[in-house]
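K.L.:
Show me how the following folds:
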Amino acid sequence: MARRVIRKLVPDHNKIRQSRAIRLFGSLLHDANLWHLNRRSASGAFAVGLFTAFIPIPFQMLVAAAAAIPFRVNLPLSVGLVWVSNPITMPPMFYLCYRLGNWMLAAPPQPFTFELSWQWLVDSVSTIGPSLLLGCLAMGTIASIISYLLIRLLWRQSVVNAWRNRPGSRHS
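P.N.:
Next comes the predicted model:
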């Protein structure tokens, strides 16, 4: 059950392999563990993908792919989960991260107005940057750990249920 649900969510591995950005990893993509879907690879992919989704940088998909390779977790799932942070979800996600970072640093909230300029970006890095980055690191870590444990638990429960419901089982 868990495998079928996740398989529907995972992008096609052939499309990912053909992606120009992913091809830069070359022969590292030949590791079969990057494409298998099992409890270890799925839970690890959730951890990598959701942690990366909370990193406030462009090209998060490349970072997720680069992290999936040494951890030997499902690469398509890792890359796909980065889209949890998308143009619609980013503002509330990063605002909550900023507020968490403020709380962790015991810093007062800074007045915030958005302006599309280089100067605004430089000024914001010094004023809201520390709180935002600490909050993103904390939220990414929390999301990573919870998703890893939850996927392992759900996958195991799915296997137990399938085992119990098989033909000829005492529990049928």
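
K.L.:
drop to CA atoms for contacts and neighbour counts, all remaining ones
P.N.:
Fine.

K.L.:
Tell me the span between the first and last residue of stretch 9-18.
P.N.:
End-to-end distance of stretch 9-18 (CA to CA, to the nearest Å): 19 Å.

K.L.:
ok, the nearest residue to Phe25 once chain neighbours are set aside to Gln60 distance?
P.N.:
Among residues not flanking Phe25 along the chain, Ala66 sits closest, at 7.9 Å (CA to CA, 6 or more residues apart in numbering). Computed as CA to CA, the Ala66 to Gln60 distance reads 10 Å.

K.L.:
Could you also give me the structure for this second sequence? I'd like to compare it with the first:
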Amino acid sequence: MSKRRSKTFLTDWIRRHMPTREQMAENKYLQPIAHRFLTPELWRFTRRSVPRGVALGIFAGFIIPVGQIFLAAFMSLPARANVPLSALVTFITNPLTFPFWAVVANKLGVFILKVDLAATGGAAQDEMTSGRWSWFVNLFEGVGVTVLVTIFGFVVLAIVGASIGYVLASIGWRIIVARKRKRRLRAMERRLEERLSKDGEA
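P.N.:
Presented below is the predicted three-dimensional model:
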């Protein structure tokens, strides 16, 4: 993990837990394209790369049950997102939290399908049974209705969660930057006051 220190607790926590460039470069699954996503540009914390990294990490964490880190890293390339942050955020789903999110996804899927039935007479369900999505349905042939509803809920969580994560990360980044600027201004003011007081004494 990175040993660099910052002036914010959040940044320090992220640096302690996010994977390092060396760790990702040594991963056998990522080695073929390691030279692409290990470029310094994809490891900088900027107002654009941070929200994108959070959004992609949440999306990857919910959309597939395994290999989320690799998916997040791959998606970070074209999106120019922060690679280590996107990899870290995928841990929103892990063996400890997955049962909780599975329940949430199931309840969310049931709720949305009920709303669809009440608002549109089941337009979404009619679309799924129209035959145009048979290829998708066949992927889960033999799977129970509960599992299908849960998968649908996870897809919704991935899309909605990524959107919310992007917005919250953007707001959080602005707050962090604003606080840093205030601290710098205060430090400059103190140094200026000290210099003026010394000049006055002289």
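
K.L.:
Just the TM-score for the two chains, thanks.
P.N.:
TM-score of the superposed chains, computed with TM-score structural alignment, normalised by the length of the first structure, equals 0.79; 156 aligned residues with a CA RMSD of 2.2 Å.

K.L.:
Mind telling me what element the residue nearest to Phe25 of the first structure is part of?
P.N.:
Ala66 of the first structure belongs to helix 60-71 when assigned by DSSP states H and E.

K.L.:
Can you state the residues of the second structure onto which that helix aligns?
P.N.:
Alignment of helix 60-71 of the first structure against the second structure: residues 68-79, by TM-score structural alignment.

K.L.:
Would you mark the buried spots in stretch 151-159 of the first structure?
P.N.:
Neighbour counts using 16 or more other CA atoms under 10 Å place 151-152, 155, 159 of stretch 151-159 of the first structure among the buried residues.

K.L.:
would TSV of those residues with distance to Ala143 of the first structure and secondary structure be doable?
P.N.:
Formatted as TSV, these follow (distance: CA to CA, whole Å; DSSP: H, G, I helix; E, B strand; the rest coil):
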residue	distance to Ala143 of the first structure	secondary structure
Ile151	12	helix
Arg152	14	helix
Trp155	18	helix
Val159	24	helix
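
K.L.:
Any chance of these in CSV with distance to Trp35 of the first structure as columns?
P.N.:
Below are these laid out as CSV (distance: CA to CA, whole Å):
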residue, distance to Trp35 of the first structure
Ile151, 17
Arg152, 18
Trp155, 18
Val159, 20
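
K.L.:
ok, which pair from those residues is furthest apart?
P.N.:
Ile151 and Val159 (12.1 Å; CA to CA).

K.L.:
From the contact counts, what lies against the strand or helix carrying Ala118 of the second structure?
P.N.:
Secondary structure from DSSP H and E places Ala118 of the second structure in helix 98-120. Secondary-structure packing of helix 98-120 of the second structure (3 or more CA pairs under 8 Å, 6 or more residues apart in numbering; DSSP states H and E): helix 123-128, helix 145-201.

K.L.:
which outside residues touch that helix?
P.N.:
Residues outside helix 98-120 of the second structure that contact it (CA atoms under 8 Å, 6 or more residues apart in numbering) are 93, 122-125, 146-147, 149-154, 156-157.

K.L.:
And stretch 49-66 of the second structure, by the same measure?
P.N.:
Stretch 49-66 of the second structure is touched from outside by 42, 68-69, 71-72, 75-76, 79-93, 154-155, 157-159, 161-170, 173, with contacts defined as CA under 8 Å, 6+ apart.

K.L.:
Pull out the buried positions in it.
P.N.:
By neighbour count on 16+ other CA under 10 Å, the buried set for stretch 49-66 of the second structure is 49-63.
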